[in-house]
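Q: Coordinates for the following, if possible.
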Amino acid sequence: MLSVFIPGATSGIGLGLALRLREAGSTVIVGGRRTELLYRIRAEHPGLDTVRIDTCDPASITAAAAEVLERHPQLDTLITMAGIMLTEDLRDPSFLATAEDTVTTNLLGPIRLIAAFLPALLQRPRATVMTVTSGLAYVPLPATPTYNATKAAIHSFSESLRVQLRGTSVRVVELAPPGVRTTLMNQENDPTAMPLDEFLDEVMSLLASRPDAPQILVERVKWLRNAEAEGRYADVLDALSGLHR
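A: Below is the predicted model of the structure:
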């Protein structure tokens, strides 16, 4: 069974995936910023371990990595789940603060996490780094320009990391969700978003049936993922342009 650290797993897809992996027999450590929320998760879900981490703070990442690896020296999987998604009006110069926060959280955060954990993972006989991007890495939602850009960047970073780690014990997997019914962008009740349990069911099935797949793509995300290759890019972008105005 796996030993998995998931920073940013205190709600939504992250927590759902943590619980599914725990049910499957893995050791799972959930990371998050809010200590009181971590206490509640540990109380409500016996068997989950928790570690405080702020993925926007390099010192916090370094400290959390040391704590996780001390308590779980057999750690073999890192899932870089933490992220934010906010609308921006690029005509208003105040968007810059949101853009900078998004880059720090969604791009620098995962890169710093990988830098902190990769040396230990390379010592394991078999290990995994799972990055989390989005279908919007492939066709952008114009209302969230920096979010889309960070997810596209993480996709590109993942591709390069996979090539550089060829011949090592560490594989790189990209999880690219579609819109899912979570609190991200207030999608909890969005009928166009995928129900969380359905998403998790399909992800767990894909992980089991395709253990060496470089990407985990549920059917609902392929509308975005394959748009350019299938000659649908302009139509999909036009459809997304009417959302969240």
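
Q: alpha carbons only for contacts and neighbour counts from here, please
A: Will do.

Q: quick one: the helices in the protein?
A: 12-23, 35-44, 58-71, 95-103, 109-121, 145-164, 196-209, 222-225, 233-241 (DSSP state H).

Q: Put together JSON lines for these, with distance to residue 137 on each row.
A: Putting the helices of the chain into JSON lines (distance: least, CA to CA, whole Å) gives the following:
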{"stretch": "helix 12-23", "distance to residue 137": "17"}
{"stretch": "helix 35-44", "distance to residue 137": "30"}
{"stretch": "helix 58-71", "distance to residue 137": "25"}
{"stretch": "helix 95-103", "distance to residue 137": "14"}
{"stretch": "helix 109-121", "distance to residue 137": "15"}
{"stretch": "helix 145-164", "distance to residue 137": "4"}
{"stretch": "helix 196-209", "distance to residue 137": "18"}
{"stretch": "helix 222-225", "distance to residue 137": "8"}
{"stretch": "helix 233-241", "distance to residue 137": "12"}
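
Q: Determine which of those helices approaches residue 172 most closely.
A: Closest to residue 172 of those, according to CA to CA: helix 145-164, at 5.3 Å.

Q: Can you lay out the helices of the chain as TSV showing distance to residue 6 and mean neighbour count?
A: Compiled in TSV, the helices of the chain are given as follows (distance: least, CA to CA, whole Å; neighbours: other CA atoms under 10 Å):
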stretch	distance to residue 6	mean neighbour count
helix 12-23	7	19
helix 35-44	13	14
helix 58-71	11	16
helix 95-103	19	17
helix 109-121	10	19
helix 145-164	16	19
helix 196-209	15	15
helix 222-225	24	18
helix 233-241	30	15
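
Q: To compare with the earlier structure, here is another sequence to fold:
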Amino acid sequence: MDITGNTLFIPGATSGIGLALALALKDRGNTVIVGGRRTELLEKIAAAHPGLGTVRIDTTDPASIQAAAKDVIARYPELNVLVTMAGVMRVEDWHAPDTFLESAENVVTTNVLGPIRLIAAFVEHLRTRPDATIVTVSSGLAFTPLKVTPSYNASKAAIHMLSESLRLQLADTSVKVVELVPPSVQTDLLPGQAENEHAMPLGEFVAEVMTLLETRPDDREIQVERVKFLRYGEARGDYDQVVATLNGTDPH
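A: Okay, here's the model as predicted:
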């Protein structure tokens, strides 16, 4: 993926990684449209960042995705990059179904069905562009589980395999598939995460991502150094140790 000259739509980019990445890409000369559910928040973002496009979209609602896709393609026919950023993370206790089922269903709807529906809504248009990219967003937790977020871990593992599969299917088209694999980043994805000293500062994460996009444009996965501990535990042969360390059960 080239670092400049693109027209990108990033649903789920009204805060956190999505908004920070949108602004960094805009600063590099790209046309960027962000999507979110709250109209008033979109209006504030547009006022604070002139030139940044906004579209209302609820990625849990198939009708909203279809309406937003029609709007974006009509207003920005040069669109060539879709970043499926929207996602939620929930702490769950699976000892009793009444404590986790609703949460788990919401996570799967947002994190798995959302990207699937977004890609379905945009892939036909993207195939008409001479150089297009779908950017999926998984997580280091797709490869090493955090005990308290089982549905989130599973949803991101699904996104990883979806990305691998789509890359194979779309190899005969102009559409590339790139997977962004974040570690824990200081955002509001979970309560208190923005202040977690063990999470990667948001500015550092986005700066490293932009450097990787610029220097390694053909990579299939965008992996900052911090995520490789989780990403490659099984390949290194220390998976059990990585799981124990992540979940605070490491006896060392």
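
Q: TM-score for these two?
A: Overlay of the two chains. TM-score (TM-score structural alignment, normalised by the length of structure 1): 0.98; 243 aligned residues with a CA RMSD of 0.8 Å.

Q: Go through the helices of structure 1 and name the closest to residue 2 of structure 1.
A: helix 12-23 (8.4 Å).

Q: in structure 2, what residues pair with that closest one?
A: Mapping helix 12-23 of structure 1 onto structure 2 (TM-score structural alignment) gives residues 16-27.

Q: gap between the matching stretch and the chain center?
A: 12 Å (CA atoms, centre = their mean, to the nearest Å).

Q: average distance between that stretch and structure 1?
A: Following superposition, stretch 16-27 of structure 2 is found to deviate from structure 1 by 0.2 Å on average (mean CA distance after the TM-score superposition for structure 1).

Q: Find the nearest non-adjacent residue to residue 75 of structure 1, please.
A: residue 3 (4.7 Å; CA to CA, 6 or more residues apart in numbering).

Q: Please tell me how far residue 20 of structure 2 sits from residue 243 of structure 2.
A: Applying CA to CA, to the nearest Å, the value for residue 20 of structure 2 to residue 243 of structure 2 is 29 Å.

Q: again, but for residue 223 of structure 2
A: 19 Å.

Q: same check, this time on residue 173 of structure 2
A: 38 Å.

Q: now residue 163 of structure 2
A: From residue 163 of structure 2 to residue 243 of structure 2 the distance is 24 Å (CA to CA).

Q: Residue 123 of structure 1 maps to what in structure 2?
A: So residue 123 of structure 1 corresponds to residue 128, using TM-score structural alignment.

Q: got a list of what that match touches?
A: residue 174 (CA atoms under 8 Å, 6 or more residues apart in numbering).

Q: Then the one 4 residues further on?
A: Listed by CA under 8 Å, 6+ apart, the contact partners of residue 132 of structure 2 are 80-81, 126, 174-176.

Q: go again using 10 Å as the cut-off
A: 1-2, 6-8, 79-82, 123, 125-126, 173-177 (CA atoms under 10 Å, 6 or more residues apart in numbering).

Q: Now check structure 1 for the residue matching residue 42 of structure 2.
A: Matched by TM-score structural alignment, residue 42 of structure 2 corresponds to residue 38 in structure 1.

Q: Verify the stated contact: its match with residue 50.
A: Yes: contact between residue 38 of structure 1 and residue 50 holds when scored by CA atoms under 10 Å: they sit 6.1 Å apart.

Q: and for these two, which residues touch both?
A: 9-10, 30-32.

Q: Can you report how many residues lie near the residue nearest to residue 75 of structure 1?
A: 19 (other CA atoms under 10 Å).

Q: can you tell me which residue in structure 2 aligns to it?
A: In structure 2, residue 3 of structure 1 lands on residue 7 (TM-score structural alignment).
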